[in-house]
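Asker: show me how the following folds:
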Amino acid sequence: MQISIVDDHPLFLDGLTALLGRIDESFEIEAFSSGTELLASFDPDNLAPALIISDLSMKPINGLALLSSLRAKGFDRPFILVSGVDETLSAAELKASGAFAFVSKSADLPTLRDVIFSALESGSTPGKRGSRSLSGGVRSGSSDYQATTLTPRQIEIMQIIVDGGTNRDVAGRLNISENTVKTHLRQIFQVLGVNKRTACISKARSLGLI
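Answerer: Alright, predicted model coming up:
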């Protein structure tokens, strides 16, 4: 099973290569330090990788531009985007991109394994089988699911709110401003697809985020 990894950070590239080897010894890993390097080697007439895992923020082209270029060349297999803990991709952005899933680089090994095997089982782009999302320890049997990745800070905020904390309580405990708390909450609501605090708590619990 051939899997290609693209990341312009050598340490993460080496680390992810090692992790994939731990997940399944049958994986044949090709590592690329940039999207342009992968594109230069891509040949749709030969055996294409069963899965591509790419960093979202790269130079000279980012993960979204890489995916778009690959689709134009006929690549129709799953594509997973990964990125740092301070970045996220909304459900709408994920669907529009055509990527199978978005996963934070802070995700643990079981989460990453679940995403990879779900992608490989789908064997195609979301447009053929329906979108899926597995990240941050989240599982969903739905064929139309959201990219639900919360940063460690957002999870801290959610845990305080679950205990009945107000925005002021959150700000005091985390030593941040109330405006920063409100910004985080807006982002959390967007990721979870809710607009009320009670619904946010319920959704986060159902997804196993808190």
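
Asker: going forward, measure contacts between C-alpha atoms and count neighbours the same way
Answerer: Noted.

Asker: strands along the chain, start to end?
Answerer: 2-6, 28-32, 51-55, 79-83, 101-104 (DSSP state E).

Asker: the third one to strand 28-32, inter-axis angle?
Answerer: Okay, so that is strand 51-55. Interaxial angle, strand 51-55 versus strand 28-32 (axes from the mean of the first three to the mean of the last three C-alpha atoms, to 10 degrees): 30 degrees.

Asker: contact partners of strand 51-55?
Answerer: 2-8, 62-63, 77-83, 119-120 (C-alpha atoms under 8 Å, 6 or more residues apart in numbering).

Asker: that one vs strand 79-83, what angle?
Answerer: Using the same axes, to 10 degrees, one finds that strand 51-55 and strand 79-83 are set 20 degrees apart in direction.

Asker: list the buried residues for stretch 31-44?
Answerer: Ala31, Phe32, Ser33, Ser34, Gly35, Thr36, Leu38, Phe42 (16 or more other C-alpha atoms under 10 Å).

Asker: ok, now which ones touch the second one?
Answerer: Listed by C-alpha under 8 Å, 6+ apart, the contact partners of Phe32 are Ser4, Ile5, Val6, Asp7, Asp8, Leu13, Leu38.

Asker: possible to save the buried residues of stretch 31-44 as CSV with distance to Thr183?
Answerer: Shown next, in CSV, are the buried residues of stretch 31-44 (distance: C-alpha to C-alpha, whole Å):
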residue, distance to Thr183
Ala31, 36
Phe32, 35
Ser33, 34
Ser34, 33
Gly35, 32
Thr36, 35
Leu38, 37
Phe42, 41
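
Asker: between the residues you listed, which is closest to Leu112?
Answerer: Nearest to Leu112 out of those is Ala31 (C-alpha to C-alpha; 17.2 Å).

Asker: quick check: the closest residue to the closest one other than its chain neighbours vs Phe117, distance?
Answerer: Closest residue in space to Ala31, ignoring its immediate chain neighbours: Ile5 at 4.9 Å, by C-alpha to C-alpha, 6 or more residues apart in numbering. Using C-alpha to C-alpha, to the nearest Å, Ile5 is found at 15 Å from Phe117.

Asker: structure for this one too, so we can compare:
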Amino acid sequence: MAETPIRLIIADDHPIVRDGLRGMFAGDPGFEVLGEAADGAEAVELARALRPDVILMDLRMPGTDGVTAIKELARLGVPARVLVLTTYDTDRDVMPAIEAGATGYLLKDTGPEELIRAVRTAARGEAVLSPSVATRLLGQVRAPADPLSARELEILRLIAAGATNREAAARLFISEATVKSHVLHIYTKLGVNDRAAAVATAFRRGLLTLDDD
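Answerer: From the prediction side, this is the model:
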């Protein structure tokens, strides 16, 4: 019985890049290219309509960028795996993409065989990272961090459970202003700007686990 092909969408603002990727995957019976998008918004619409297994996503595109698109796909519950394929491997590119929910992160100098293997890996839901990105992420994990206090961890667990600042204050018998202050300290210590990123980063660092109530 023939293996079901992996269904792909290619999102990149450069037509020549899209053409090259389409040609590479179209020549392999293990893949089916469903469509192409020139920006993040178009990628989201195609993904909602066509339900691909994997989206090859550029990051820096005019209009809606890749990270915004990844967040929107997660918000909409689109189950496609997102494999970032970009020229950039700086912290300000890598970390937001991973925290937004990208399954993998590769650079555009990746060879064809390696890219094909990476898409197969991403389709299985396994993480795939280019060596330079893996090194950068490892450096982030190893970097000394200001630990969260016991109270900050309590509040972070409540945030992960969906509690508002007011609800957290009521649960912990402290003022809402105190909770807000703790939340700001949590953001600073984790290097994030919002609640979703704080929770994602805390899970990645092992500060939160699925067993937390």
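
Asker: TM value for the aligned chains?
Answerer: Put the two chains on top of each other and the TM-score (TM-score structural alignment, normalised by the length of structure 1) is 0.55; 133 aligned residues with a C-alpha RMSD of 2.5 Å.

Asker: before we move on, back to that, which one of Ile5 and Phe117 of structure 1 has more residues nearby?
Answerer: Higher neighbour count among Ile5 of structure 1 and Phe117: Ile5, with 24 against 13, using other C-alpha atoms under 10 Å.

Asker: what residue in structure 2 is paired with His184 of structure 1?
Answerer: Aligning on TM-score structural alignment leaves His184 of structure 1 without a counterpart in structure 2.

Asker: which one is His184 of structure 1 nearest to, not counting chain neighbours?
Answerer: His184 of structure 1 sits nearest to Gln154 (C-alpha to C-alpha, 6+ apart), 6.4 Å away.

Asker: I'd say the one you found and Thr183 touch.
Answerer: No: Gln154 of structure 1 sits out of contact with Thr183 when judged by C-alpha atoms under 8 Å, with a separation of 10.2 Å.

Asker: so where in structure 1 does stretch 56-75 of structure 2 end up aligned?
Answerer: Using TM-score structural alignment, the residues of structure 1 aligned to stretch 56-75 of structure 2 are 53-72.

Asker: tell me which residues of that stretch are tucked away?
Answerer: 53-58, 62-64, 66-67, 69-70.

Asker: how far is it from where the chain is centred?
Answerer: 14 Å (C-alpha atoms, centre = their mean, to the nearest Å).

Asker: then stretch 84-101 of structure 1?
Answerer: How far stretch 84-101 of structure 1 lies from its chain's middle: 6 Å, per C-alpha atoms, centre = their mean.

Asker: what does stretch 172-191 of structure 2 give?
Answerer: Mean-position distance between stretch 172-191 of structure 2 and its chain equals 25 Å (C-alpha atoms, centre = their mean).

Asker: now it: which residue numbers in structure 1?
Answerer: Taking TM-score structural alignment, stretch 172-191 of structure 2 hits no residues over in structure 1.

Asker: and stretch 169-183 of structure 2, what's buried?
Answerer: In stretch 169-183 of structure 2, counting by 16+ other C-alpha under 10 Å, buried: Ala169, Glu176, Val179, Lys180, His182, Val183.

Asker: go through the residues you listed and say which is closest to Thr110 of structure 2.
Answerer: Val183 (39.6 Å).

Asker: state the distance from the closest one to Gln140 of structure 2.
Answerer: For Val183 of structure 2, the distance to Gln140 of structure 2 - C-alpha to C-alpha - is 21 Å.

Asker: same question, Gly40 of structure 2
Answerer: Gly40 of structure 2 is 27 Å from Gln140 of structure 2, by C-alpha to C-alpha.

Asker: show me where structure 1 has helices.
Answerer: Under the criterion DSSP state H, structure 1 carries helices at the ranges 10-23, 35-41, 63-72, 91-97, 109-122, 126-129, 152-162, 167-174, 178-192, 197-206.

Asker: what's the span of stretch 166-182 of structure 2 from first residue to last?
Answerer: 13 Å.

Asker: before we move on, what about stretch 143-157 of structure 2?
Answerer: 23 Å.

Asker: do stretch 54-66 of structure 1 as well
Answerer: 9 Å.

Asker: likewise stretch 3-18 of structure 1?
Answerer: Using C-alpha to C-alpha, the two ends of stretch 3-18 of structure 1 sit 13 Å apart.

Asker: can you check which part of structure 2 that stretch sits on?
Answerer: Against structure 2, stretch 3-18 of structure 1 falls on residues 8-23 (TM-score structural alignment).

Asker: buried residues in that stretch?
Answerer: Buried, per 16+ other C-alpha under 10 Å, within stretch 8-23 of structure 2: Leu8, Ile9, Ile10, Ala11, Asp12, Asp13, Arg18, Leu21, Arg22.

Asker: how much space separates the last one from Pro15 of structure 2?
Answerer: Distance check for Arg22 of structure 2 against Pro15 of structure 2: by C-alpha to C-alpha, it reads 10 Å.
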